[in-house]
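*Asks:* Next comes the sequence, and after it the predicted model I'd like to discuss.
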Amino acid sequence: MNSTVAPDGPHGSVRRPTAAARGGFTLLAACLAACLVVTPAPGEESPVSRPPQLERDVEFWIRVYTQIDTDAGFLHDQYNLAVVYDTLHFEPTTTPGERERVVDRERERYGAALRRIAAAGDAPLSADDQRIKDLWGAEGTPSRLHAATEDVRFQLGQADRFRAGLIRSGAWETHIAQVLANLGLPAELAVLPHVESSFNPAAYSKVGAAGLWQFMRSTGRRYMRIDSAVDDRLDPFRSTEAAAQLLAYNYRVLGTWPLALTAYNHGTAGVRRAKETLGTDDIVRIVRSYNSRTFGFASRNFYVSFLAALEVDRNPEKYFGSLQRQSAVKFQEVQLPAYVSMPTLERALRIEPEKLRALNPALTHAVWDGRQRVPKAYRLRLPLDGTSWTRELLAQRLSPGEMFAGQSAPPRYRVQAGDTLVRVAARYGVSADTLARMNHLRVSARLRVGRTIDVPEAAAVTVASTAVPAPAAPAAPAPTAPAAPAPAPTATARAPAPTPSAPAVVAAAAPHAPVFTISVGPASPGGAVSAEVAQRESAEDAAVAAAARTRTASAGTQPVSAAQAEAIGPALGPALDAEQNADPIDYSVAHDESIRVTGDETLGHYADWLGVSTAHVREINHLRFGRRVLIGQHIRLDFRKVSHEAFEARRREYHRELQASFFAAHRIVGTELYVARHGDSLWTLTQRATQMPLWLVQQYNPDVDLADLRAGTQIVMPRVEEVGSGG
């Protein structure tokens, strides 16, 4: 068999059989996920390095993870983690408010001490001040100590959470190891959930990240199903597969595992910007030297906290003594032949609801209380009870009247001025907690006027006029066998107007008509969320993350209690750029007031965002009418009417909505590697991959000149499927 050497995978080159040519491109790998099964040779250095320059940081996090529980915490310098001023302990009865006051008082006390020491020069110090100065050693110059007065930070202990996570991890460690091996990823990545969630698959953060791997909705929808019936972020098995895809993507974009892991917290674009700003991929230089408003304590410490978790996970007895990890979860799966309600399934399967809930955590509250049906083709997990369940056997247990061709539509309520979750819940006769769970919200969440939310079936008379009517249900349930599914979503390339003889990679200058954008038809019956809902939720993710940026701007805004730690999720606090975690494109304006054109943008877009005419944008860039604008091209802009910040915000919002709409109906299931031949172009490639928008191709190939696709150019193509086409 002929073979060819494919480009470097996560651990280097790998020899694979040559695949058949497909439409002018050679398909080197049917799917990178299935081919890059490569592990380091014996004695080979791990790709997850532990630089000696970061050792003091790693040791700090080992102490956090092993020495103090969530009833205590360290007061420390946020830049020199070897400097730990004190350990604060709290009684179990101490309220969070009292804890915060103690922490604030102690931070102020140590800040005042540092100011005294910095001003004292060679004068004698008190015993405690001398102790503080000695912590700094030779680094404790007056100027450094004065700067440190603003850097006193509190870090809550995590030992009890880490120990519990070690025990829980046994339930999924075999699956995680297998998924990583299948993708050729370092086995060390398996400990990342210690940092993210303490291996708690039900964890929710205050910025909306969920599950074992702490995905935001907007990022999670790239790889998983997230809708009113299913939230795969809460499924430790499916979310593991998604996390592995995201990590592999980060590595391909950034080139090293320290950077790929840092991007899991800070976002691919943010880490790529740091790499380009400093001109290095050295994690030590980036952690020590990169200065950015959003690259804060959490981002600087994400990789070193991962290394600490790896050390503890490898040596649990050293730090915690003997402990017994949970046994691997064992189950069987059956694919549903139709949409079926959970009460019906419980009766047909004769399985206790508690067992079904434990095995199927991705099913939402709306499914368990009967408001939504379990989707057709969903792979329902069942206990190994002696019955070998198949799709056909389950269908035999169900009557035709219990199998439906589509999802039930819950009643909806349109929010009015003055509404709160508590007030709406009272009108519908349910608790605020229940209504919040139905809508994946906090009870304290603010409701935007005009937004629609799910409400219980029995609507109160006082709100009947404002309830949004649900689509009419069929008079009788349709048996599944003869039911024909609705047409699958179609994707067609939209032609530019006017169309040059050779298609432009990006656009002609139509104000609102980006060419080669994907136009997606009706959602499949699989239950994909609408584009409107996906855009709204993506915007909410962005708003919550932006609020988190504000809250975490100071050094002292860490949790002070176990309850707050659980609410936040990872010990480091929320990722600051969570809403753009998987987008590596830099949408910012350069110092010379220019930008680089990215996929699905036009001169008309720039004109709209600037408040000027398209002709003016052409004029300042010396572009004739009809001349093509290419991906990667530098375009100068005129900021006399809007600020850089306003332009960047509009640009990011456009791409956020574009991506949210696409991932409302599609998800990424793998990648393919192509090598271009003579005569090929990005246009020919996207025409063959009819569901592939240009911006997604660019995200997977940010360093490839897509405007000048030459023979031999290697292109990573994500493979996508329609949401609902699989379980």
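*Replies:* Received, thanks.
*Asks:* make it CA atoms for all contacts and neighbour counts henceforth
*Replies:* OK.
*Asks:* now what about the helix or strand containing Leu145, what contacts it?
*Replies:* Assigned by DSSP states H and E, Leu145 falls within helix 142-148. With C-alpha atoms under 8 Å, 6 or more residues apart in numbering as the test, helix 142-148 has contacts from Asp77, Gly111, Leu114, Arg115, Ile117, Ala118, Ala119, Gly121.
*Asks:* In strands, which of those appear?
*Replies:* Counting by DSSP state E, the contacts of helix 142-148 place Asp77 in strands.
*Asks:* Which of the contacts of helix 142-148 fall within helices?
*Replies:* Residues of the contacts of helix 142-148 located in helices (DSSP state H): Gly111, Leu114, Arg115, Ile117, Ala118, Ala119.
*Asks:* Can I have the buried ones of the residues you listed as a ChimeraX selection?
*Replies:* Provided next is the ChimeraX selection string for whichever of these are buried by 16 or more other C-alpha atoms under 10 Å:
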select :111,114,115,117,118
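*Asks:* Centre of the chain to the longest strand seen in the chain, how far?
*Replies:* The longest strand of the chain (DSSP E) is strand 666-676. Computed by C-alpha atoms, centre = their mean, to the nearest Å, the chain-centroid distance of strand 666-676 equals 19 Å.
*Asks:* so after it, what's the next helix or strand?
*Replies:* With DSSP H and E, the next secondary element past strand 666-676 is helix 682-688.
*Asks:* try it against this one:
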Amino acid sequence: MKASRRLALCAVVALCAPLAMADDFPRPAELEPDVRFWTRVYTEVDTQSGFLHDARDLSIVYETLRLTPGASQRARNVQVADAKERYGRILKKLATGARQGLSAEEARVLALWPEGISAARLAEGVGDLRFQLGQSDRFREGLVRSGAWMPHIREVFEDAGLPQELAVLPHVESSFNPAAYSHVGAAGMWQFTRSTGRRYMHIDHVIDERLDPFASTLAAAQLLRHNYEVTGTWPLALTAYNHGAAGMRRAIRLHGTSDILTIVRQYRGRTFGFASRNFYVAFLAALDVDRNPEKYFGAVRRTPALEYEVVELPDFLSVTALEHAFGVDRATLMKSNPALMASVWSGSKHVPSGYTLRLPRRALSRPVGELMAGIPDAERFSEQTPDLFHQIVRGDTLSTIATRYGASIQELVDLNALGNRHSIRAGQVMRLPAAGAASSAAEITVPPADGVYVVRRGDSLSSIARRFNLSENALLAWNALSDRNRIAVGQRIRLAVAPDEHVVVASAEAVVADTGPAADEAEQVADVVAITASEPELSAAEVAAVESAEPTSGEEAARLGPQVLAGAHPALSADPGDYTVADDATIEVQAAETLGHYAEWLDLRASQLRRINGMSFSRPVVIGRRLKLDFSRVEPAEFERRRVDYQRSLQEEFFVTHQIRNTQTHVVQRGESLWVLAQRRYGVPVWLLRQYNPDIDLDNVRPGTKLVIPELVETERRPTAAAHEAPPRGQKLMASSGPTIE
């Protein structure tokens, strides 16, 4: 499976120009102080120390602060806060213009700044005080770990035509830790979020390829290449890896340049904070250290790459059968196959057919094919163990559920990816181990994984209620709807009570309590939010907080990541589409959106939008054009949230059943219809085609235009809704048969 993916990636590169050039990673002189700062972070101070510095001018380091050994997180935070307060007082005094009678410490601080520094800048320095935890111990550990994966990474990137320098990126992302998790939901060596990762990898409760260094490296190559193609430079492509492609394209548009120095110094995006501004210079510092580790750490012995045998499984097989067949213990299998989830190792699920099993060559007594052939037919299965469910009711605890179905509490925690075993709620649906559960688990209609249904043409509130065995009154209440006869295509309908309405019991058991009428309704719905771990959806304010985070311990830094994945909407981080509202109250029309959507998100009638844009009734909106909106009833931020929710839902649903394996180039010929090309010839939805061709006016394509076409493969997961449907009414481009190239 992965081998074929690798060959496909090589094939597409043969058709594309190499992306590596001599000056791929420019180093403007103005950025050198920033690079030196991060070099010091990576090599001079460990996670027991840190720099107190100016957040904008990284050449200003006030102090190397040694944190109290063994102190609690709270005590460390107090220590940092006290140091900030001390330097804040000094800066405030200097900002008054005082230059005579300074103490030795005050004079030292003043000398750190350029001669003639203004009082205003010193005053701003109070707010720019920042603490950066050291990383030298983590970086050295990453250097050691990198040896196991670097040969594979370099080979994949060479095949993909990517610059070899990019191979050091995991130093910045995860310190080359394949099991790394960040608190924004990113996982693995390359720190993919679940939604971005699903574009390129298999991610569910059985397999999570983000944790597989081999599969995730192939995915990282695709994402980096995509970022480069939509931003145009490697500094911006790297920053997009952290901040999102849309944010970087917005910065290019606002400043009229793709110059990295201009953007990191001048761009003031709402979520473009310290982490995003410093991602590229941190990468350059990591590159310097990786090239010459002895200069900073002395002799470093990198872990040698293990030699593996791989076999694509022709059947569904239990872990026990694989242990017996290959003579390899479970611990070795787990270490060699980190993508397999706890449900597999516990025996609740089989290792899937088609999975590429990796085995240490030194552990095998005979050729892998011979050992594989020795597995008896009785231990081979044609299908996966079916998912069985229990719907939680008031009074349930994990202990009572486990006892009822003959399972252990840990099995339930693992199978449902529960982060907190003391937090369950009425109405929640839990996956069960297969054994003994078939007779008790009620068959239910499972809604989308996020508990939200996106309205389609022909839906009514009553039909949605019947589909999910709910009452219309519950849907009206949960969605603050006043008119049961007024819902719109694209509208998001909540199918359960809000996540914060469950009861968390601070004891050894979580007991589901009665929370009133809402709980009664909640018991009727199959809420599968907790079935698989999902990344949090961060607001702009939350992202800003993450961007400016100042961890004071190695544990906290590990949760955040050396640099955290930013972007206002992590679920759309690979999407270059601009979903923001401009200062002039206009938006850029995106694929799969209509005037009806905008009216619904604005709580207006579509006729009002037609009037202010001078549009006749028959005139559709055009992808890529700008549209004036009316924010008299809804704030721009709320409109953006609703819009992003719709796009996120659309894209996540599609990537449950599809993966991007490669890209290919199509040269448009006279007489071709873009609708036919996208939907019928290549099977690509228009919104995805636009993501790969964001600078091409798809409504006015000329013969000879080169389109980048993502190559898709269908996964074995069952679709929950039609991903390819007729183009939305009220939108030009693909509106019926689509424009024909003349």
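*Replies:* That came through fine. Please read these numbers as outputs of a predicted model, since none were measured by experiment.
*Asks:* And the TM-score between them?
*Replies:* Both chains were compared after superposition, and using TM-score structural alignment, normalised by the length of structure 1 their TM-score is 0.81; 635 aligned residues with a C-alpha RMSD of 3.3 Å.
*Asks:* quick one: Ala112 of structure 1 and Thr149 touch, right?
*Replies:* Yes: using C-alpha atoms under 8 Å, Ala112 of structure 1 is in contact with Thr149, at 7.2 Å.
*Asks:* returning to that earlier point: from the contacts of helix 142-148 of structure 1, pick the one nearest Arg350 of structure 1.
*Replies:* Asp77 (57.5 Å; C-alpha to C-alpha).
*Asks:* The closest one maps to what in structure 2?
*Replies:* Alignment note (TM-score structural alignment): Asp77 of structure 1 maps to Asp54 of structure 2.
*Asks:* Over to His266 of structure 1?
*Replies:* Match for His266 of structure 1 (TM-score structural alignment): His243.
*Asks:* average gap between the longest strand of structure 1 and structure 2?
*Replies:* Its aligned residues in structure 2 lie a mean 0.6 Å from strand 666-676 of structure 1 after superposition (mean C-alpha distance after the TM-score superposition for structure 1).
*Asks:* Give me the range in structure 2 that that strand lines up against.
*Replies:* Going by TM-score structural alignment: strand 666-676 of structure 1 matches residues 658-668.
*Asks:* which strands and helices sit next to the longest strand of structure 1?
*Replies:* If contacts are counted by 3 or more C-alpha pairs under 8 Å, 6 or more residues apart in numbering; DSSP states H and E, strand 666-676 of structure 1 sits against strand 25-29, helix 32-35, strand 714-722.
*Asks:* Do a quick rundown of the helices in the stretch 401-550 of structure 2.
*Replies:* Ranges of helices in the stretch 401-550 of structure 2, per DSSP state H, counting those that start in this stretch, are 409-415, 461-467, 472-478, 517-522, 540-547.
*Asks:* my bad, the stretch 1-150 of structure 1
*Replies:* Under DSSP H, counting those that start in this stretch, the stretch 1-150 of structure 1 gives helices at 32-35, 55-66, 96-120, 127-136, 142-148.
*Asks:* Tell me which of the ones you listed sits most buried.
*Replies:* Counting by mean count of other C-alpha atoms under 10 Å, helix 55-66 has the highest mean neighbour count of the helices of the stretch 1-150 of structure 1, with a mean of 21.
*Asks:* residue range for that helix in structure 2?
*Replies:* Taking TM-score structural alignment, helix 55-66 of structure 1 hits residues 32-43 over in structure 2.
*Asks:* what sits up against that stretch?
*Replies:* 50-51, 57-59, 132-136, 139, 278, 281-282, 284-286, 288-289, 296-297.
*Asks:* quick one, what contacts the residue nearest in space to the middle of structure 2?
*Replies:* Nearest to the mean C-alpha position of structure 2, by C-alpha atoms, centre = their mean, lies Thr193 at 2.6 Å. Residues near Thr193 of structure 2 by C-alpha under 8 Å, 6+ apart: Val184, Gly185, Ala186, Ala187, Glu535, Pro570, Ala571.
*Asks:* Try it again at 6 Å.
*Replies:* Gly185, Ala186 (C-alpha atoms under 6 Å, 6 or more residues apart in numbering).
*Asks:* Give me the distance between the corresponding residue of structure 1 for it and Arg109 of structure 1.
*Replies:* Taking TM-score structural alignment, the alignment pairs Thr193 of structure 2 with Met216 from structure 1. Remark: distance between Met216 of structure 1 and Arg109 of structure 1 (C-alpha to C-alpha, to the nearest Å) = 38 Å.
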